[in-house]
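> pasting the structure only:
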């Protein structure tokens, strides 16, 4: 439809909510508003009037100015050139906008997400010939997008039929037609290196599968104690200053996913600037190349328009599903879903919708569930296997986990990494509370650990969590009556729990050696801490005073091992186990002689 046939007029403006008179408008359709040509989206229809939410500030826009319906919903461009890019909440390329507009985005500016001038080396699939029947999701060929990522050119999910022609190998820009398909109705579809897809419509797949492999993040408290499977749904709730952004950035930097999509949704500008400046300098630990070669950033800070904040999560999800459909394992991090929910609340308030819990709209829970349900491990339309792992940060006011966003999220997700302000104040990072957190993937992860790392991972993990639970009970007694009320065995339990906390759970993101911990090293550190505790327990039963064990230099050295030995120095960690045995055996012999 020609946009000039759908020209209307602005009737009323209420912040980002604009009422226009537009004949033939469709729900979800994109609209250009006023002389500034601000982009917006129709969210309600009332006869000839349409209610539009603007993605930019409407300051200076007046009633009577024109409004133009574009004929399509908010969509993203999917094709070569996405990797390494930085977009805003509606997929405008921020790097190119900065060159044209400077440090501040000029309202109404519109640049295509993908570079129209760059040419890509396209290689068609060898077994595709004209006359073949193809369906949506089939692979037409490939483009080497980065040194690590092979970008598979897919038939759009809504196109199928007979392949009329396919371009030979060569270099093409993304607007070049590389194939033609005639559908069952006789219509011919011209396929390019890219296609568009509406962000609020999940991309289809054949079948949803269960996750089987854990997402390795290199963070011990996550991988060892509360594992997340590829294709799973997780949340990182915590109050201000507890370290949510650092946890998510560590996952983005070190996870073993093929693709990482980081969505900064309404967070402070200085935090996103840190991401935008540091990520291009980081080296991927799995390939030795630049991390941005498999990373895509969507930046929408708290001072950007509130409606674009709500759209940014859907933009990130659609990009994640696109790479999933190529057969990749994608991890998407949304920081934070609380800011996204606040955008829903503001828009709902301006629309006059009935508020419920703490002013949020009644559909908050269903919207949250719909977002998280787009994660998962699937069999793609092309017959391959891919996954989207979605991890959202939640910022409950005052650290109250009973508030609506956190409580609804907790009912939906499978892995819950609850951050504690008390741990953060004690400089214990990551400040993930081992009492409140949980993972529903432990049994599946145990099978992987059994095959890949250690036979006793499940048992050792349970022993450590049991020791930490007893520590919580004993600590309450100590706070009431002091440590003298405890027996030597109980005081040694406190010492053993402290070893677990400091030698295993604590991990510095700024430590060059300890920022990333491989699964074998994680298991080795956990096993060493428990081994020292168990050998000490045997000595306590023989009558060795707990104070003598607490004075052993072994304890301080064990706490430092994580920062002394790298992931490749497992032999040195095993040598420390022998040092533990020799030292404690000497103490046992001394007490045996005295007896």
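Thanks, I have it. Quantities reported herein were computed from a predicted structural model and do not represent experimental measurements. Numbering: from 1, shown residues only.
> When you work out contacts or count neighbours from here on, use the C-alpha atoms and nothing else.
Fine.
> The host helix or strand of residue 589 packs against which elements?
Here residue 589 sits within helix 570-594, counting by DSSP states H and E. Judged by 3 or more CA pairs under 8 Å, 6 or more residues apart in numbering; DSSP states H and E, helix 570-594 is in contact with helix 519-542.
> how much does the helix it packs on deviate in direction from helix 570-594?
Put simply, helix 519-542 runs at 0 degrees to helix 570-594, going by axes from the mean of the first three to the mean of the last three CA atoms, to 10 degrees.
> what residues does helix 519-542 touch?
For helix 519-542, the surrounding residues in contact (CA atoms under 8 Å, 6 or more residues apart in numbering) are 216, 218, 220, 223-224, 453-454, 457, 460, 464, 488-489, 492-493, 496, 499-500, 503-504, 546, 549, 558, 561-562, 567, 570, 573-574, 577, 580-581, 584, 588, 591.
> Flag every buried residue along whichever helix or strand comes after that helix.
Downstream of helix 519-542, the first helix or strand assigned by DSSP H and E is helix 546-550. By 16 or more other CA atoms under 10 Å, the buried positions in helix 546-550 come out as 546, 549.
> Can you name every helix or strand that helix 546-550 contacts?
Right, helix 546-550 is packed against helix 488-499 by 3+ CA pairs under 8 Å, 6+ apart.
> A further structure is provided below for comparison with the first:
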């Protein structure tokens, strides 16, 4: 254990002397108040420490003590439903200990030590086990079974295991290695946050993470184990999109990181999530959620750590065989924390003052996502999908954080302030967004939803792109210059925008749309367009086809519950045929 003294304090950065025996990324305790920090640079016996708590009042000469261990998180029963800060301190326990204000130097373990969990073994004495094998289970919440795994680096034969009620620090099993050494295994294990958890094999992202958001699932899907970025200016709906994904994405576990978020937005999350009902189980959404709240007024260094804390917890559940969705809101504020620490370290700045290693740090974070086969004799398949919000200043995505993120992620949901001002939500711009997973998931969509899913999607995209070209002509020479077929194209595209892509996050039915209903809605709009084109060829006026009464029912179709969808679809088609036939008869007359 290395002990030194403070030489200089510069905001969250503390320079300490006498730290020759310390290592990079060791956790240290600073001053007599025992503030928690982490070594980020070493020169000889001088260490630069980023302190995760407020440093006002510190001065030269005060003691610094290294713990000799890297910044790690506690992984075990009690994670689900908890609210942590950026370095995994439980905020509810801190409030009970010190009131509403976050006091410095508070030392409270991340997982509660007084709660007993009922452990049920699934292996017996004499069984051979290796790292990643499941020893038994704990029913953590009504909907999450916590699988207790053999810690990394431990393998051998189970020499003892018992069922019963245990705290997270009590030993539930012992494993004898080949050299005869006994390893006691508690319910809890620790893992350094900056090191990705190992796995057996990374799998191809071939299946979608179904979100129930039509613009995402249909046009720009994300794969299970995929990575997506949601950049957008202030007020364009980034946080609401992330809340929707947290509520509705087809994930077993949700990890939500409020990284440098406004306090009131985190308060909304903390108030909303316990009240939200999980659509699959009927229980509160918090029964499968871990929240990491690191608001913008908290110490800036902890903001940098919060991303790693969150993704390490997410990897732990992925290793159990769960599908995990991680929401990071927002990586721009995380990058700002990097920039501030880099400036205080007097490093050579890169573009716009960000450190030169910004791109590699972002890649280290996003590349920890993936669909994997876990370690163990009976490997499990788990997935970790990462959705990161980016807040470019002034909505300019040419800035470094957005550009570095786009070089890494494969899905880009471009939020557009112009759409948001027109009250079109989600404000995802269909002309500038993209998903590079579409081709790899074509087979899945065609086999699991409908054989011509991708064909219908292509037609929808083509109509939207052609509409953009026609709108340029309209701006130059007016609507009258368009031919009748082009006017119909604009009407069909308007129907796609208003009836299909526009989705009300606060409507009990429209907030989530199953894939089968998304396909039916696509088909309904395209059926109208095809029928109108055919009728136009038979001499019916384009204006009359655009003002069919049935279009009101097409627009309201998204509010129809899924169990009445098929009948309503047939009824609308029937009415549409009758109205078009009636128009044709009038033309003939």
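Everything's here; your move. A quick note: this is a predicted structure, and the numbers were derived from the prediction, not measured.
> Report the TM-score for the pair.
After superposition, the two chains reach a TM-score of 0.97 (TM-score structural alignment, normalised by the length of structure 2), with 585 aligned residues with a CA RMSD of 1.3 Å.
> Select only the buried ones of the contacts of helix 519-542 of structure 1 in PyMOL?
Entered in PyMOL, the line below selects the buried ones among these, by 16+ other CA under 10 Å:
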select buried, resi 216+218+220+223+224+453+454+457+460+464+488+489+492+493+496+499+500+503+504+546+549+558+561+562+567+573+577+580+584+588
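> just how off-centre is stretch 252-259 of structure 2 within its chain?
Relative to the centre of its chain, stretch 252-259 of structure 2 is centred 6 Å away, using CA atoms, centre = their mean, to the nearest Å.
> Tell me where the stretch 301-450 of structure 2 has strands.
Using DSSP state E, counting those that start in this stretch, the strands of the stretch 301-450 of structure 2 run over 323-329, 370-373, 381-390, 411-412, 434-435.
> about what we covered before: contact partners of the helix holding residue 589 of structure 1?
By CA under 8 Å, 6+ apart, helix 570-594 of structure 1 touches 520-521, 524-525, 528, 532, 535-536, 539, 542, 544, 554, 561, 565.
> Of the strands of the stretch 301-450 of structure 2, which stretch is the most buried?
Comparing the strands of the stretch 301-450 of structure 2 by mean neighbour count (mean count of other CA atoms under 10 Å), strand 323-329 comes out on top with a mean of 28.
> mean deviation of that strand from structure 1?
Here the mean offset of strand 323-329 of structure 2 against structure 1 after fitting is 0.5 Å, by mean CA distance after the TM-score superposition for structure 1.
> For that strand, what is the distance to the chain centroid?
Using CA atoms, centre = their mean, the offset of strand 323-329 of structure 2 from its chain centre is 3 Å.
> which helices and strands does it pack with?
helix 238-248, strand 253-261, helix 300-319, strand 381-390.
> still on that earlier bit, out of the strands of the stretch 301-450 of structure 2, flag the one nearest residue 354 of structure 2.
Smallest distance to residue 354 of structure 2 across those (CA to CA): 14.9 Å, for strand 381-390.
> Next, the angle from that closest one to helix 238-248.
160 degrees.
> before we move on, the earlier item: I'd like the helices and strands packed on strand 323-329 of structure 2 as TSV, with distance to residue 67 of structure 2 appended.
Shown next, in TSV, are those (distance: least, CA to CA, whole Å):
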stretch	distance to residue 67 of structure 2
helix 238-248	36
strand 253-261	26
helix 300-319	18
strand 381-390	31
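> Which stretch among these approaches residue 9 of structure 2 most closely?
helix 300-319 (13.9 Å).
> which helices and strands does the closest one pack with?
Counting by 3+ CA pairs under 8 Å, 6+ apart, helix 300-319 of structure 2 packs on strand 46-51, strand 72-75, strand 253-261, strand 289-295, strand 323-329, helix 331-344, helix 358-366, strand 381-390.
> Adding distance to residue 270 of structure 2, write these out as JSON lines.
Below are those laid out as JSON lines (distance: least, CA to CA, whole Å):
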{"stretch": "strand 46-51", "distance to residue 270 of structure 2": "26"}
{"stretch": "strand 72-75", "distance to residue 270 of structure 2": "22"}
{"stretch": "strand 253-261", "distance to residue 270 of structure 2": "11"}
{"stretch": "strand 289-295", "distance to residue 270 of structure 2": "8"}
{"stretch": "strand 323-329", "distance to residue 270 of structure 2": "14"}
{"stretch": "helix 331-344", "distance to residue 270 of structure 2": "20"}
{"stretch": "helix 358-366", "distance to residue 270 of structure 2": "25"}
{"stretch": "strand 381-390", "distance to residue 270 of structure 2": "18"}
